[in-house]
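Visitor: 3D, please:
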Amino acid sequence: MLLRIPVFAVFWLLLAASCGQAAAQDNPAPGRVSQCQAIAQGLPHAVFASYSVPPASLATGAVDDQVRITFLGHATFFIETPGGVSIATDFSGAYPPPYTPTVVTMNKAHPSHYTLSPDPDIKYVLHGWSDVPGEKARYNLTIGDTLIRNVTSDIRSGWGSGGFEKDANSIFIFEVAGLCIGHLGHLHFELNDTQYAEIGRLDVLMVPVDGGLTMGANSMSRVVKRLRSSLILPMHRVGPPLDQFLAMFGPDFDIAYAPTSSVTVSLKALPKKPLIYVLKGM
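Guide: Just a heads-up that it's a prediction; the model follows:
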């Protein structure tokens, strides 16, 4: 049977589909030049910028601004910037922030890391995977005072199946107030030299410590040691593996437990020695 659809109906269907895609982006500004990426003459010998000296190109007053980071649960942090941008990472809706965020980022590994029906009042919904088969998710956009970009990685598909999905996880990087803040997402495999170079410097690192649902403590600790961020915030804890993860670090790293679920960070106040800081609720 031939189904006849009026021309105006087709128009509205196409318009709704295009608006649904556009709403996730809402025409953000093109990304500015990253201050956090590696300066590399060639791989694998990448040279990273020092986190102890702010880039000269940054506005003088911006480096003193503070960013507030709150652990909401699982892999969801709530980032609040000096310019009023709010970001919920690996947002599934299960750990709601105190108010509607400007931006949410998501990863595909499990439903606890994403939702396909976010609050329509969220202005920017950034999937860490591409909705187009065979393509990578690519972000380099400026929202308010924050540059948001990503570096993709593969994930396992099906527990114990041996298969994998290419580029289905994104390491999201938020550059704001002179800081380079990175969220590893649901990282299943150790990073390669190209990925490290694409990531660049990370002053603050959000790292899963589940002991195997992502990577084991040995593998994850190697990633953390290579990135050598000033402030390391564990997340994605399942059972006791936090202790196993912490045991991987010697005297080159400090470990402390926060009295609250929030920490306020500024470029000038970063620890001189890498600090693994366990926020309350972890």
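Visitor: From here on, just use CA atoms for contacts and neighbour counts.
Guide: Will do.
Visitor: Residues contacting the helix or strand harbouring residue 150, please?
Guide: According to DSSP states H and E, residue 150 maps onto strand 146-157. Under the contact criterion C-alpha atoms under 8 Å, 6 or more residues apart in numbering, strand 146-157 has outside partners 31-32, 34, 81, 85, 109, 128-129, 136-142, 162-176, 186-189, 191, 195, 198-199.
Visitor: Another sequence for comparison is provided below:
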Amino acid sequence: MRTIFGWPLFLSLAVSIVSTAALAQEAERIPSHCRSLASDAAPERLWRASVGTPVPEDTVRIRFINHAMFAVQAGDVSVVTDYNGYIGDTLWSPDVVTMNQAHSSHYTNNVHGDVAHILEGWGAFGEGAEHDLDLGPMRIRNVPTDIRLGNREGGGREPNGNSIFIFEAGGLCIGHLGHLHHEPTEEQYAAIGRLDVVMAPVDGGYTVPREVMMRIVERFRSSIVIPMHWFSRYGLNDFLSGMEEDFAVVETHGSELLVSLDRLPRQPTIMVLEPAFLSD
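Guide: This is a model prediction of the structure:
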């Protein structure tokens, strides 16, 4: 089922479940429920926001910048995913950047000096990386995945050479699949847990084949799916067409969402964000 909503200013994405467990919240962050199921509340509105400005309590801002880069903000903590060094004509910088090494468009060796935490999704060959960073309003952890090696490296695969990063904030569990080269194993699915929101690469070639990504997205059954790493509207539409039987599709016509635990869609919903570099 496909629905299209316009983007008048100050409309909000609303999607509702009530979690009694969330009432017993920690001092600075509601515990996430990565394995919980969404309730049957209906979506209501969409709204626009601006990276760097305050967000409502227990709410997460998600901004699609470009390629696989998103700015994710909760409270006074912000992160940019798969950071490649350029987020736009802006002096703003996040507290944290995550990176993957599959391609140079997903990492950089020149990170802005104001970034306090640089989380690389790889480690020594075959060993991978292990991150579990608790910053109060946001916890960031990773699940290593394998990557394909190029011809110059002799082909084959590097075990644990990239990472899926998970952001727990406002009671939400938000996953960024990065430059994924294979379907997660059962152990990896278990380590990732239940994702309320997932950013999924849908290019169909540079990462995994499109039908494999469809299967992965269906397996997560996230309340909100945000397509990324798409290089043409044709490729994006092919993914949407393959998913619309079981997922609602919303064309937001914007680049940002504000999401909260108590407002998640009744039906799993693909939210199409348009990439937009940041600007002051």
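Visitor: Against residue 181 of structure 2, how distant is the counterpart of residue 67 of structure 1 in structure 2?
Guide: Aligned counterpart of residue 67 of structure 1 in structure 2: residue 60 (TM-score structural alignment). Using C-alpha to C-alpha, to the nearest Å, one gets 28 Å for the distance from residue 60 of structure 2 to residue 181 of structure 2.
Visitor: Compare those two (neighbour count), which wins?
Guide: For the pair residue 60 of structure 2 and residue 181, the greater number of neighbours falls to residue 60 (26 against 20), based on other C-alpha atoms under 10 Å.
Visitor: The contacts of strand 146-157 of structure 1, buried ones only, as a PyMOL selection?
Guide: Buried residues among these (16 or more other C-alpha atoms under 10 Å), as a PyMOL selection:
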select buried, resi 34+81+85+109+128+129+136+137+138+139+140+141+142+166+167+168+169+170+171+172+173+174+175+176+186+187+188+189+191+198+199
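Visitor: The strand holding residue 150 of structure 1 corresponds to what range in structure 2?
Guide: Going by TM-score structural alignment, strand 146-157 of structure 1 sits over residues 138-149 in structure 2.
Visitor: Going by neighbour count, list what's buried in the matching stretch.
Guide: 138-148.
Visitor: Please tell me how far the spatially most distant residue from the centre of structure 2 sits from residue 148 of structure 2.
Guide: Ranked by distance from the centre of structure 2 (C-alpha atoms, centre = their mean), the top residue is residue 154, with 31.2 Å. Distance of residue 154 of structure 2 to residue 148 of structure 2, given as C-alpha to C-alpha: 10 Å.
Visitor: Next: residue 263 of structure 2.
Guide: Applying C-alpha to C-alpha to residue 263 of structure 2 and residue 148 of structure 2 gives a distance of 38 Å.
Visitor: Residue 166 of structure 2 too?
Guide: Relative to residue 148 of structure 2, residue 166 of structure 2 is positioned 22 Å away (criterion: C-alpha to C-alpha).
Visitor: Name the member of the buried residues of stretch 138-149 of structure 2 with the shortest distance to residue 67 of structure 2.
Guide: residue 147 (18.2 Å; C-alpha to C-alpha).
Visitor: Next, count neighbours for residue 101 of structure 1.
Guide: Residue 101 of structure 1: 22 neighbours (other C-alpha under 10 Å).
Visitor: do residue 15 of structure 1 as well
Guide: Counted with other C-alpha under 10 Å, residue 15 of structure 1 comes out at 11.
Visitor: tell me the secondary structure for it?
Guide: helix (DSSP: H, G, I helix; E, B strand; the rest coil).
Visitor: Now which residue in structure 2 aligns to it?
Guide: Per TM-score structural alignment, residue 15 of structure 1 is not aligned with anything.
Visitor: all strands of the stretch 51-200 of structure 2, in order?
Guide: Remark: strands assigned in the stretch 51-200 of structure 2 by DSSP state E, counting those that start in this stretch are 59-66, 69-74, 77-80, 88-89, 96-99, 117-120, 132-134, 138-148, 157-169, 172-176, 197-201.
Visitor: now the ones you listed as JSON lines including distance to residue 249 of structure 2?
Guide: Formatted as JSON lines, the strands of the stretch 51-200 of structure 2 follow (distance: least, C-alpha to C-alpha, whole Å):
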{"stretch": "strand 59-66", "distance to residue 249 of structure 2": "17"}
{"stretch": "strand 69-74", "distance to residue 249 of structure 2": "20"}
{"stretch": "strand 77-80", "distance to residue 249 of structure 2": "25"}
{"stretch": "strand 88-89", "distance to residue 249 of structure 2": "28"}
{"stretch": "strand 96-99", "distance to residue 249 of structure 2": "28"}
{"stretch": "strand 117-120", "distance to residue 249 of structure 2": "32"}
{"stretch": "strand 132-134", "distance to residue 249 of structure 2": "33"}
{"stretch": "strand 138-148", "distance to residue 249 of structure 2": "28"}
{"stretch": "strand 157-169", "distance to residue 249 of structure 2": "23"}
{"stretch": "strand 172-176", "distance to residue 249 of structure 2": "19"}
{"stretch": "strand 197-201", "distance to residue 249 of structure 2": "14"}
